[in-house]
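S.K.: Prediction below, plus the sequence it came from.
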Amino acid sequence: MMSTCRCEGEHLADRRFAIIGHRAKSNGKLNINDLAGSGGRMDVLVRAINSALFLSHGIRKDTHITIHMMGGEGPPRRIWFDGAKVWGLHPDERAIAGHIAKVIAEPAPARGHWVEHQPGIWHSGGDLSVTLNEWSKEGVEMVKLDAEATAFSEHYNTTIPSSIGFFLSDDQPFSDAENILLKKYTNPISLGKKWVQGHTAIGVVHHLLDSIIDQQ
């Protein structure tokens, strides 16, 4: 395992996603043949990573995604995939899950302390509150995806912030405690009145942001 620490002030991606895996296994052995069962719906997180990072041919260099694994034994863990630096990652669910399995087989770092496991893949102890605090300090404009909120176009039409991050949940809704935290840090925005799966929502966000950039 690489031991380089993520440094404050380091250039980070302009487009960010964070997804909460309420039952996702944070430590131990991950069975990549049973991501939805014993993995604690790890399949939802894997599909989110795929949608966040991969183009038809290549990886989005302007994007990263942090997955939050809150289930299983041991403390919560976060894994951060940086599209600008990651290599050896392929758009296949089992392959992505294999990288996650290698990370969670290692002891979780301290809360808020990022350790590079391999190029472009970091892990840290901590939960949603830690990520919100980190992104706030880094000047990220933060958005909670919520079908019942005001439309995306009412917030972002012709311009987008230089750094923007989107929070979404797995197959379970955000808890009351998580919603209290999110209300403090984020603006709720809707992609439409129908609830869609997380990886689909990420694809829609990319399309909307790409469309705004193409018009500039």
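M.R.: Cool, got the structure.
S.K.: from here on, contacts and neighbour counts on C-alpha atoms
M.R.: Fine.
S.K.: Please, where are all the strands along this structure?
M.R.: 15-25, 54-55, 58-59, 63-71, 77-82, 115-118, 121-125, 141-145, 164-169, 187-189 (DSSP state E).
S.K.: Rebuild the ones you listed as a markdown table, extending it with distance to residue 212 and mean neighbour count.
M.R.: Listed next are those as a markdown table, based on distance: least, C-alpha to C-alpha, whole Å; neighbours: other C-alpha atoms under 10 Å:
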| stretch | distance to residue 212 | mean neighbour count |
| --- | --- | --- |
| strand 15-25 | 13 | 24 |
| strand 54-55 | 18 | 14 |
| strand 58-59 | 20 | 16 |
| strand 63-71 | 16 | 25 |
| strand 77-82 | 23 | 25 |
| strand 115-118 | 33 | 20 |
| strand 121-125 | 29 | 24 |
| strand 141-145 | 17 | 21 |
| strand 164-169 | 14 | 22 |
| strand 187-189 | 16 | 19 |
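S.K.: out of these, nearest to residue 213?
M.R.: Of all these, strand 15-25 sits nearest to residue 213, with 12.3 Å by C-alpha to C-alpha.
S.K.: Which strands and helices lie in contact with the closest one?
M.R.: The contact analysis (3 or more C-alpha pairs under 8 Å, 6 or more residues apart in numbering; DSSP states H and E) places strand 15-25 against helix 42-53, strand 63-71, strand 164-169.
S.K.: so what does the longest helix seen in the chain touch, helix or strand wise?
M.R.: Secondary structure of the chain per DSSP state H: the longest helix is helix 198-215. Counting contacts by 3+ C-alpha pairs under 8 Å, 6+ apart, helix 198-215 packs against helix 42-53.
S.K.: Which strands or helices does the helix it packs on pack on?
M.R.: strand 15-25, strand 63-71, helix 93-104, helix 198-215.
S.K.: Please identify which of the ones you listed is closest to residue 137.
M.R.: strand 15-25 (14.5 Å).
S.K.: what residues does that closest one touch?
M.R.: With C-alpha atoms under 8 Å, 6 or more residues apart in numbering as the test, strand 15-25 has contacts from 38-42, 44-45, 48, 52, 62-73, 128, 163-170, 172, 202.
S.K.: Go again with 6 Å.
M.R.: 39-42, 62-72, 164-170 (C-alpha atoms under 6 Å, 6 or more residues apart in numbering).
S.K.: And stretch 51-71, by the same measure?
M.R.: In this structure, residues lying in contact with stretch 51-71 by C-alpha under 6 Å, 6+ apart are 13-26, 76-84, 199, 203.
S.K.: for comparison:
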Amino acid sequence: MKWISTWGEHLGRRFAIIGHDVPCKGDFSLNDLAGGAGRLDVLLRAVNTALFVSHGIREDTQIILHLGGSGSRRIRFDGGKLRGVHPDERSIAGHVRAVVRSPIPPIGVWSEHSSGICHSGGGLAQTLDEWMQEGCQILVMDAEGSPLREGIEQTECFVLSDHKPFNEDEMSLLSRFGKVSIGSQWLQGHACIAIVHHILDGI
């Protein structure tokens, strides 16, 4: 099923993930993604799972990485436009590093860095506002939420965190949205995305 935004555009599946310790500017080593890059490896696996299938890419899916927590830089990967990115962590990390080496655009302004990869200033608050303006139905991934299969046809935008739980500011921003669960265990972000795809693919 495809949903239509208030502007008549097709809305695909969207994911937003927060990287609390990932640097939003400067540089990092591709050989230390789980350490010096602030657990960027968690976000890279999320991108890989969100966008890539065995022999192709999900053209109806976008994922936004929030670097430095919920108020620094955002990087959006758009499966419908993505070119030159291979489905492995090091390749994706190279593109992220190229972005963080460049100046941060103004808040709310999306600047294309390469085909299918854009970045913008701002954080989770801006992403939520943009999604709501576009008519997205937003759900928060939470092990204590309602089962995801209930009302799944009404949503296409999911918010999740990295290896750390949402902080107080993020919880405040997300408090107005429903929480959904895919089980009682706290799973890694990329596993949650894979299960969401599995459920939506079956509708």
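M.R.: That came through fine. Every value quoted in this text rests on a predicted model; they were computed, and no experiment measured them.
S.K.: that older thread, will you turn the helices and strands packed on strand 15-25 of structure 1 into a markdown table that also has distance to residue 147 of structure 1?
M.R.: Putting those into a markdown table (distance: least, C-alpha to C-alpha, whole Å) gives the following:
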| stretch | distance to residue 147 of structure 1 |
| --- | --- |
| helix 42-53 | 18 |
| strand 63-71 | 21 |
| strand 164-169 | 11 |
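S.K.: which position in structure 2 aligns with residue 155 of structure 1?
M.R.: The alignment partner of residue 155 of structure 1 in structure 2, by TM-score structural alignment, is residue 151.
S.K.: What is the burial count for its match?
M.R.: By other C-alpha atoms under 10 Å, 10 other residues sit near residue 151 of structure 2.
S.K.: and what of residue 178 of structure 1?
M.R.: 14.
S.K.: What's the separation between it and residue 45 of structure 1?
M.R.: 18 Å (C-alpha to C-alpha, to the nearest Å).
S.K.: okay, the strands of structure 1 in TSV with distance to residue 34 of structure 1 next?
M.R.: Formatted as TSV, the strands of structure 1 follow (distance: least, C-alpha to C-alpha, whole Å):
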stretch	distance to residue 34 of structure 1
strand 15-25	12
strand 54-55	23
strand 58-59	26
strand 63-71	15
strand 77-82	20
strand 115-118	23
strand 121-125	22
strand 141-145	28
strand 164-169	20
strand 187-189	33
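S.K.: Map residue 183 of structure 2 across to structure 1 for me.
M.R.: So, by TM-score structural alignment, residue 183 of structure 2 is matched to residue 192.
S.K.: right, I mislabeled it, should have said residue 122 of structure 2
M.R.: Match for residue 122 of structure 2 (TM-score structural alignment): residue 126.
S.K.: Which residue is the nearest non-sequential neighbour of its match?
M.R.: residue 111 (4.6 Å; C-alpha to C-alpha, 6 or more residues apart in numbering).
S.K.: Check residue 80 of structure 2 too.
M.R.: residue 59 (3.9 Å).
S.K.: for residue 95 of structure 2, same thing?
M.R.: Leaving aside its sequence neighbours, residue 95 of structure 2 sits nearest to residue 85 (C-alpha to C-alpha, 6+ apart; 7.9 Å).
S.K.: number of nearby residues for the one you found?
M.R.: Residue 85 of structure 2 has 15 neighbours, counted by other C-alpha under 10 Å.
S.K.: what residue of structure 1 matches up with it?
M.R.: Per TM-score structural alignment, the equivalent position to residue 85 of structure 2 in structure 1 is residue 89.
S.K.: returning to that earlier point: please report the distance of the residue nearest to residue 95 of structure 2 from residue 52 of structure 2.
M.R.: Taking C-alpha to C-alpha, one finds residue 85 of structure 2 at 10 Å from residue 52 of structure 2.
S.K.: How about residue 158 of structure 2?
M.R.: In this view, residue 158 of structure 2 and residue 52 of structure 2 are 17 Å apart by C-alpha to C-alpha.
S.K.: Over to residue 62 of structure 2?
M.R.: Distance, residue 62 of structure 2 to residue 52 of structure 2, by C-alpha to C-alpha: 11 Å.
S.K.: likewise residue 185 of structure 2?
M.R.: Separation of residue 185 of structure 2 from residue 52 of structure 2 (C-alpha to C-alpha): 25 Å.
S.K.: ok, how many other residues are close to the corresponding residue of structure 2 for residue 138 of structure 1?
M.R.: Using TM-score structural alignment as the criterion, residue 138 of structure 1 maps onto residue 134 of structure 2. Residues within reach of residue 134 of structure 2, counting by other C-alpha under 10 Å, total 17.
S.K.: same thing with residue 136 of structure 2?
M.R.: Neighbourhood size, residue 136 of structure 2 [other C-alpha under 10 Å]: 24.
S.K.: Now for the match of residue 122 of structure 2: which residues touch it?
M.R.: 76, 77, 111, 112.
S.K.: try 8 Å
M.R.: Counting by C-alpha under 8 Å, 6+ apart, residue 126 of structure 1 touches 75, 76, 77, 78, 110, 111, 112.
S.K.: nearest to residue 209 of structure 1, of the residues you listed?
M.R.: Once C-alpha to C-alpha is applied, the member of those that ends up nearest residue 209 of structure 1 is residue 78, at 25.3 Å.
S.K.: Would you agree the closest one is in contact with residue 128?
M.R.: No: between residue 78 of structure 1 and residue 128 there is no contact under C-alpha atoms under 8 Å: 9.1 Å.
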